[in-house]
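# Sequence first, then the predicted structure:
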Amino acid sequence: MKFLFSALLLFVGTVTAARNGIDFIQPVTVATFQCIKNAGYSFMIPRVFTSLGSIDHTGINNVKNARAAGMTDVDGYIFPCLASHCPGGADQVKQTLDAIKSAGTKVSTLWLDIERLAWPADHNSNRAFIEAMVKEAQAYGQQVGIYSNYYNWQDIVGLDYHGQSNLMLWWAAYDGVKDFSKFAAFGGWTRPTIHQWQGTTAGPCGVSVDMNYVP
C-alpha cells in the first residue's frame, strides 16, 4: 500500500507538472498579469519586434509588467521584417536586445518567429538570415529558440535544413490538443519544447491570446 501511495503521488506530480502559457501583442498591466498568473498561467511570450521592422515597445513593457507581477518565465519573440528597407537579421536582434536592456528588463528566451510572410523563395538566403539572427543572440549570451512548424519550415528553408535543431522549438499547430501527439519531425527536431495549440482567442483576464502548453 505504501508503494502504491508513493506511485500515486509520483503520477499526480507528473500530471500537474504541465504548464500553460500565452503569447500576445496587446498592452497588459501588472494587475492583469497577476490575474493571469492566479488563473494558472506560468509563462508569457510577448512580441518584442514587429514584422514592420520596428521595436515593439508595448511588448517590452509587457515583459517588464509580467516580471513586476512576480512571473519569472517571461520570454519574447521577434517577428522578423524581410522588406528591403528593414535592417538585416543580426541588426534586428541587436536592436531588440539593446531595447530590452535599455528598458531595464530581460527575456528568458528570445524566440525567432519563422513563419510564411514575405520570405524570399531562396532557401539559402533565408537560412543565412536566420543563422545571422541566432548568432547575434548567442553573441549577447541570450538563450534563443525557433518558432515554426512543418509547413513553414518547408517553404522557408527546406525540410533538409537541420542547422537550428540544437535550439528549442516552439511548435505552432492549432490542433486544439494540449500535447505533442500530432507532432511530425522536421528540420532535425524530433520533439518540440512548447506547443502553441490554439490561435487567437479570448484568454484569461480579458486578454486576447494564443494558447501554449509545456508538458
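Nice, thanks for sending it over.
# only C-alpha atoms for contact and neighbour calcs from this point on.
OK.
# Which element is encountered next along the chain beyond the longest helix along the chain?
Identified as the longest helix of the chain according to DSSP state H is helix 123-139. For helix 123-139, the succeeding helix or strand toward the C-terminus, using DSSP states H and E, is strand 144-148.
# one more structure, for comparison:
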Amino acid sequence: MIISIVNYLMKSLSIFLQIFAIAALIFSTVSLIGLDSAPAVAFQSNFDCLKSAGYSFANVRAFSLEGIDLDLSVKDTLIYAKRAGLKTELFIRPCRGKSAKLQIDAVVLVIANQYYDRFWLFLEDNPNPGCTWGNDHKANCDYVKEMLAQLKYFQTPAGIQTSDRFYRQIFGSQGCDLSQYPLIYSHNDASPSFDDYTAFGGWSAPYGKVFQNNVTLCNLTISKVYEKEFKSSNLLIE
C-alpha cells in the first residue's frame, strides 16, 4: 500500500515537473516589441517592471512620427532597458517619400549601435503625408534593399517586420527576396506560437511573431511578440 502511494506521488510529481518545464519554456519565449507610448514618458521603473514580469527584450521605435523625426529620447530609453537587463533593439517604419539612405543615417549616426543589437524595418502602411508606399513594386524593393545596404555598411544587424498582406501590397506578386534577414510577422490572434504561419517572401520559418497589440503593462503601451531563436545562418545575420 505504501509503495503504491509513493509510486503515485512520484508519478504526480513527474507530471507536475513536466508541466512546469513546458510552462517555463513558453513563458521564456514571450517578449515585447515596440513602445507605442512616447519614449519620453518612460522611466527606469517601467523597464524594471517589464523585466520582473518575465519579458526579455525591448524593441524601441526610433522615429517619433514614423519616418519624420528622430526621437532624441530613444537613447535614454535604450539605456533604461539595458540597465533593467533587457536585450535592446530598434525599429523604424520607413517613409517612402524620403531618402532611404538618410533615414538610416539619421538613426545610426546619432544612436551608436552599442545601445542596440538589431535594427528592424517595419514594412507596413505609413499614414504620414508623403510616406505611403507607391505602386512601383520593383522600386519599393530597391528602396528597402538600399536601406539594408546602408545598415550593412554600418555593420548593423538588420531584420524585417511585416505580414503576408503588407508584403504583397508593397512588393506585388513578384515579391522581393529579403529572406536572408530574420522575419517577425504580424498576426494579432493572442496566440504565442508559429502554428498559424504560412510561408511567404522566401521565409521558410519566422524568427518571431507579433501576436497581441496595444497592451497596457507597467504603465506603457506595448505589443507582444513570440520569439524563437534559430541557429540557421540565413535567419541570424550578425
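In hand now; what should we look at? Remember, predicted model here, so these are calculated numbers, not experimental data.
# Measure how the longest helix of the first structure sits relative to strand 144-148, angle-wise.
150 degrees (axes from the mean of the first three to the mean of the last three CA atoms, to 10 degrees).
# residue range for helix 123-139 of the first structure in the second structure?
On the second structure, the counterpart of helix 123-139 of the first structure by TM-score structural alignment is residues 137-153.
# what about the residue with the shortest distance to the centre of the first structure, is that helix, strand or coil?
Against the mean C-alpha coordinate of the first structure, by CA atoms, centre = their mean, the closest residue is W111 at 4.6 Å. With DSSP: H, G, I helix; E, B strand; the rest coil as the basis, W111 of the first structure sits in strand.
# got the contact list for the corresponding residue of the second structure for it?
Matched to the second structure by TM-score structural alignment, W111 of the first structure sits across from W120. By CA atoms under 8 Å, 6 or more residues apart in numbering, W120 of the second structure lies in contact with 89-92, 158-161.
# quick revisit: for the residue nearest to the centre of the first structure, give its distance to I78 of the first structure.
6 Å (CA to CA, to the nearest Å).
# next one: T29 of the first structure
According to CA to CA, T29 of the first structure and I78 of the first structure sit 21 Å apart.
# any idea how far the residue mapped onto T221 of the second structure from the first structure is from T201 of the first structure?
Matched to the first structure by TM-score structural alignment, T221 of the second structure sits across from S208. From S208 of the first structure across to T201 of the first structure, the span is 6 Å (CA to CA).
# So if I had to pick from those two, which one is more boxed in?
Shown here are S208 of the first structure and T201; by other CA atoms under 10 Å, S208 has more neighbours (17 against 12).
# can you pull the contacts of the aligned residue in the second structure for Q154 of the first structure?
When the second structure is aligned by TM-score structural alignment, the residue opposite Q154 of the first structure is R168. Going by CA under 8 Å, 6+ apart, R168 of the second structure touches G175.
# Go again with 10 Å.
The contact partners of R168 of the second structure, by CA atoms under 10 Å, 6 or more residues apart in numbering, come to 137, 162, 174-176, 200-201.
# likewise H123 of the first structure?
Neighbours of H123 of the first structure in contact, by CA under 10 Å, 6+ apart: 129, 153-158, 161.
# if you set the cut-off to 6 Å instead, what comes out?
Counting by CA atoms under 6 Å, 6 or more residues apart in numbering, H123 of the first structure touches 156-157.
# separation between it and A139 of the first structure?
H123 of the first structure is 24 Å from A139 of the first structure, by CA to CA.
# cool, and T190 of the first structure?
26 Å.
# same check, this time on I78 of the first structure
Counting by CA to CA, the gap from I78 of the first structure to A139 of the first structure is 17 Å.
# so where does F91 of the second structure fall, helix or strand?
Element membership for F91 of the second structure (DSSP H and E) is strand 87-92.
# That strand - contacts with which helices or strands?
strand 57-61, strand 119-122 (3 or more CA pairs under 6 Å, 6 or more residues apart in numbering; DSSP states H and E).
# repeat that for 10 Å
strand 30-35, strand 57-61, helix 74-83, helix 100-108, strand 119-122, strand 158-162 (3 or more CA pairs under 10 Å, 6 or more residues apart in numbering; DSSP states H and E).
# Great, nothing more from me.
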